[in-house]
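# quick check, what structure comes out for this input:
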Amino acid sequence: MQLNFFKYQGTGNDFILIDNRDFIIDSKDISLIEKICDRRFGVGGDGLMLLENEENFDFRMRYFNSNGKEASMCGNGGRCIVAFAYHLGIITDSTSFIAVDGEHKAKILNNKKELLISLQMQNISKLEIGEDYFYLNTGSPHFVKFIPNHNNFDTYSEGRKIRNNDRFKKEGTNVNFVSFQDDSIMVSTFERGVEDETYSCGTGVVAAAISASFKTKNQSFKIITKGGNLKVNFEKIDSQNIKEIWLTGPAKYVFTGKFNL
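Down below sits the predicted model:
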């Protein structure tokens, strides 16, 4: 049996997308999903997403890390599955869909150069502010640390240390390193589940932008990642409550193919 798949990427964060409205793939088959995500023996991707039907919504987003396990919310993945639904003809210029962390809204900003997706993230109601770090959940948990600059900085080694320390070893956390660069912030990410540095992380840049607002008072940030540029804007009510969080950036179709099951 052959499985039709589609490959998308959002600022270098790459995903395998499958139209699973007819349940052609068993979401409990961890080994199959891990195999499809394998970069040597499968299609290869930071994660896999299933687009499924959901009553009262345009679709349901099911996201799986490359280890085959269903994961928490992925911001770049959310933008890519919205682009996927747009290309399938399920939606037009806006959408409301359901993910593991609840309802999300998105807008399709189609220009001549590329397809931009603006994705609304969940409100934040609790932040942990330490002496040299911030810890918050933006759909996925993120430990944010500011560094002087990213020149020769080893995101993999430093991120792996934090992700596997006594506090986070069991459940894991994503780790973001942030530096200021002119009127933008640069963000690098060690991502749990992938267990490696990724080119970009949507929930991570949201966490980084919110953390940076405590240092600059800004509520809108241009963000530079290894995979490209993103924008985050939000309304900061107080130090523990953030709402109207929008993540905007490109979501690009790469190719389609068939995978032998």
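# all contacts plus neighbour counts: C-alpha atoms, from now on.
OK.
# tell me how many other residues crowd Asn165.
Using other C-alpha atoms under 10 Å, Asn165 has 11 neighbouring residues.
# again but with Pro141, I slipped
20.
# span of stretch 161-181 from start to end?
For stretch 161-181, the first-to-last residue distance is 25 Å (C-alpha to C-alpha, to the nearest Å).
# off-centre distance for that stretch?
16 Å (C-alpha atoms, centre = their mean, to the nearest Å).
# buried sites along it?
162-163, 172-180 (16 or more other C-alpha atoms under 10 Å).
# ok, now stretch 77-96?
Applying 16+ other C-alpha under 10 Å to stretch 77-96 flags 77-86, 91, 94-96 as buried.
# also stretch 111-125?
116-124.
# which of those fall within helices?
Judged by DSSP state H, the buried residues of stretch 111-125 include no members of helices.
# can you redo the residues you listed as CSV with distance to Gly42?
CSV is the format used below for the buried residues of stretch 111-125 (distance: C-alpha to C-alpha, whole Å):
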residue, distance to Gly42
Leu116, 28
Ile117, 28
Ser118, 30
Leu119, 29
Gln120, 32
Met121, 31
Gln122, 33
Asn123, 36
Ile124, 37
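# and for comparison, fold this next one:
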Amino acid sequence: MQFSKMHGQGNDFVIIDGLKEKVNNFSQLAQQICDRHFGIGADGLVILLPSQQADFTMRIFNSDGSEAEMCGNASRCVARYVYEHGLTPKNKISLETLAGIIKPELLFENDRVTSVRVDMGEPRLNRGEIPVTGDKNEKAINIPVQLENQLFYGTCISMGNPHCIIFVDNVDAVDLTAIGPKIETAPLFPRKTNVEFVQVLNRHEVRMRVWERGAGITLACGTGASATLAAAVLTTKTERRITVHLDGGDLAVEWGNDNHIYMSGPAQEVFRGEYPV
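Model (predicted):
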């Protein structure tokens, strides 16, 4: 089976062209192929498939085998993959995901792809859309998140997948390995949640660390950066255009006048190979 390994600011994926490769069990393959000791190693497996609504269908499976609705970093990687592998001549494509149609656009400098800008769509703010328990028509801004012996206050946003953003004074002081999985699986979140701890540096910059649902700690998260911008604006902490500093690098995010969030950053191919099946 032919594959490509790519990453967006350290958030890494194995991409397989399902238009020509046969995959029988996506979930099982994701667990095997993403294993960093016995497989290729990645945060997730991305399968490209045909679509009747968009240029391609993008299915994303976390390293634990669970399927994600959307992934901003993966969408940047896929956009560059399909262009540079000759699957499309377009520099702006549409991807069908479980969260809807996503539209990444390749940005060039001297005829080389330098970054990818993604229209992430509108943030979903009501509890029922995220989902968060409680009145489905209420927003979940600065709500209590109670663990056994700890209380946090989080703002919950869906970018097609659920996020809980918690603002702290120092993200490096957070024991993400211990706290992340507890919040991910808290009863407050019926479909679990991604967890972002965010330190506001100024009105235009934040520092973010992420615990991804189904993958654990990752170096970057595009939907998380987008949700963080929405949460920061809703709680009057930043302007509508910011740089998000992650462990793997920086992402630029902007909440446009059309209510869509736009996320920009690089996507790099690491290597290509064959995986035995």
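# what lines up with Glu70 of the first structure in the second structure?
Here Glu70 of the first structure is matched to Glu67 in the second structure, going by TM-score structural alignment.
# so who does the closest residue to that match other than its chain neighbours touch?
Residue nearest to Glu67 of the second structure in three dimensions, not counting chain neighbours: Phe61, with 4.3 Å by C-alpha to C-alpha, 6 or more residues apart in numbering. By C-alpha atoms under 8 Å, 6 or more residues apart in numbering, Phe61 of the second structure lies in contact with 26-27, 30, 44-46, 67-68.
# where does Phe61 of the second structure sit: helix, strand or coil?
strand (DSSP: H, G, I helix; E, B strand; the rest coil).
# filter the buried residues of stretch 77-96 of the first structure down to the ones in helices?
Per DSSP H, those map to helices at 77-86.
# quick one: which of those is nearest Thr256 of the first structure?
Distances from Thr256 of the first structure to these, taken as C-alpha to C-alpha, are shortest for Phe84 (11.5 Å).
# for Leu3 of the first structure, give its distance to Gly257 of the first structure.
8 Å.
# before we move on, what about Gln122 of the first structure?
33 Å.
# sec struct for the aligned residue in the first structure for Ser4 of the second structure, please.
Residue pairing (TM-score structural alignment): Ser4 of the second structure is matched to Phe6 of the first structure. Using three-state DSSP as the criterion, the local structure at Phe6 of the first structure reads strand.
# OK, contacts around Phe6 of the first structure?
Counting by C-alpha under 8 Å, 6+ apart, Phe6 of the first structure has contacts 16-18, 253-257.
# kindly indicate the member of those residues with the most neighbours.
Ile16 (29 neighbours).
# which SSE is the aligned residue in the second structure for that residue in?
Aligned by TM-score structural alignment, Ile16 of the first structure pairs with Val14 of the second structure. Val14 of the second structure belongs to strand 11-17 when elements are defined using DSSP states H and E.
# doesn't Ala227 of the second structure fall inside a helix?
Yes - membership of Ala227 of the second structure in a helix is supported by three-state DSSP.
# I'd assumed Ile157 was in contact with it.
Yes - with contact defined as C-alpha atoms under 8 Å, Ala227 of the second structure reaches Ile157; the gap is 5.8 Å.
# that's all I had, so thanks and see you.
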